[in-house]
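>>> Prediction below, plus the sequence it came from.
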Amino acid sequence: MFCFEYGTSNIYAQLGFADAEEIPLKAGIVKDIADRIRAAGLTMSEAAAMLGTSQSDLLLALCGKFQSFRAAELRSWLERLSFPLQRSPSRMDGFHSRYFPCSGSDGLSRIG
């Protein structure tokens, strides 16, 4: 017979992460950043320049390695991407694999 315990809905808090409350918040912001970059058809270089950061830092954040970034910094990136989006189909072909190399076709992170 199994015995189940119910805890908080934040698994990071249950696992003892110091920034447990910020992790889901940061993940949501980064998802919105990625969606905006993708919808605008920006390259990593263009997006990094627009955000005022390096391509390597942007890539880390987009691949889920955002623990070293403050939520306020990520929010400022998102604000810089808050412009009317115009989809550019010709630039979007193969966008995910070209500009988000941390994800494969299965969407799983490949950066260790």
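Good, I have the coordinates. On a predicted model such as this, the values are computed, not experimentally measured, just so you know.
>>> rest of the way, CA atoms for contacts and neighbours
OK.
>>> Now do the helices in this protein.
11-14, 22-40, 44-51, 55-62, 71-80, 89-92, 95-99 (DSSP state H).
>>> how much does the fourth one deviate in direction from helix 71-80?
So the one you mean is helix 55-62. Between helix 55-62 and helix 71-80, the angle comes out at 100 degrees (axes from the mean of the first three to the mean of the last three C-alpha atoms, to 10 degrees).
>>> Tell me which of the helices of the chain lies nearest to residue 4.
Closest of the helices of the chain to residue 4 is helix 11-14, at 14.4 Å (criterion: C-alpha to C-alpha).
>>> ok so, going back, mean neighbour count and distance to residue 4 for the helices of the chain - can I get that in CSV?
Below are the helices of the chain laid out as CSV (neighbours: other C-alpha atoms under 10 Å; distance: least, C-alpha to C-alpha, whole Å):
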stretch, mean neighbour count, distance to residue 4
helix 11-14, 14, 14
helix 22-40, 18, 24
helix 44-51, 17, 45
helix 55-62, 18, 34
helix 71-80, 16, 33
helix 89-92, 12, 46
helix 95-99, 15, 39
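>>> before we go on, here's another structure to hold up against the first:
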Amino acid sequence: MTVAIEVGSTNVYADLGYADAAQMQRKASLAAEIIRDIKARHLTPNAASELLAIDQTEISRITRGQFRGMSEVKMLELVAKLGPAGVQ
């Protein structure tokens, strides 16, 4: 049995045909950074919500990869609020 393997690009959203693939890729990178920082600081959802001044539901959406409704600017603000990774 032969299995065909298709090599994709470096942007999964482009491979899936999204019109806003570049923006989605950037937002996915920002979400990953936010998640890493929250984990590195060992923040509970409540503590992360207070630090970032957003609802816990928004944090939950980001951690589940549901960030389409959040602007790139807002995500950059969250990264800035978290500051350098590992700093508490």
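Yes, it's here. All of these numbers come straight from a predicted model, not from anything done at the bench.
>>> Can you pull up the most central residue in structure 2?
The centroid of structure 2 falls nearest to residue 31 when counting by C-alpha atoms, centre = their mean (1.2 Å).
>>> Let me see the contact set for that one.
Residues near residue 31 of structure 2 by C-alpha atoms under 8 Å, 6 or more residues apart in numbering: 62, 63, 65, 67, 75.
>>> so can I have JSON lines of the helices of structure 1 showing distance to residue 2 of structure 1?
Putting the helices of structure 1 into JSON lines (distance: least, C-alpha to C-alpha, whole Å) gives the following:
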{"stretch": "helix 11-14", "distance to residue 2 of structure 1": "20"}
{"stretch": "helix 22-40", "distance to residue 2 of structure 1": "29"}
{"stretch": "helix 44-51", "distance to residue 2 of structure 1": "48"}
{"stretch": "helix 55-62", "distance to residue 2 of structure 1": "38"}
{"stretch": "helix 71-80", "distance to residue 2 of structure 1": "39"}
{"stretch": "helix 89-92", "distance to residue 2 of structure 1": "49"}
{"stretch": "helix 95-99", "distance to residue 2 of structure 1": "42"}
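>>> Spit out the contact partners of residue 15 of structure 2.
Remark: with contacts taken as C-alpha under 8 Å, 6+ apart, residue 15 of structure 2 is in contact with 8, 9.
>>> Hmm, residue 24 and residue 67 of structure 1 touching each other?
No: using C-alpha atoms under 8 Å, residue 67 of structure 1 is not in contact with residue 24; the gap is 10.8 Å.
>>> Alignment lookup: residue 66 of structure 2 to structure 1.
Alignment note (TM-score structural alignment): residue 66 of structure 2 maps to residue 65 of structure 1.
>>> count of residues packed around its match?
Applying other C-alpha atoms under 10 Å, we find 15 residues neighbouring residue 65 of structure 1.
>>> do you know how far it is from residue 11 of structure 1?
With the distance defined as C-alpha to C-alpha, to the nearest Å, residue 65 of structure 1 ends up 17 Å from residue 11 of structure 1.
>>> Kindly report the same for residue 81 of structure 1.
Residue 81 of structure 1 is 30 Å from residue 11 of structure 1, by C-alpha to C-alpha.
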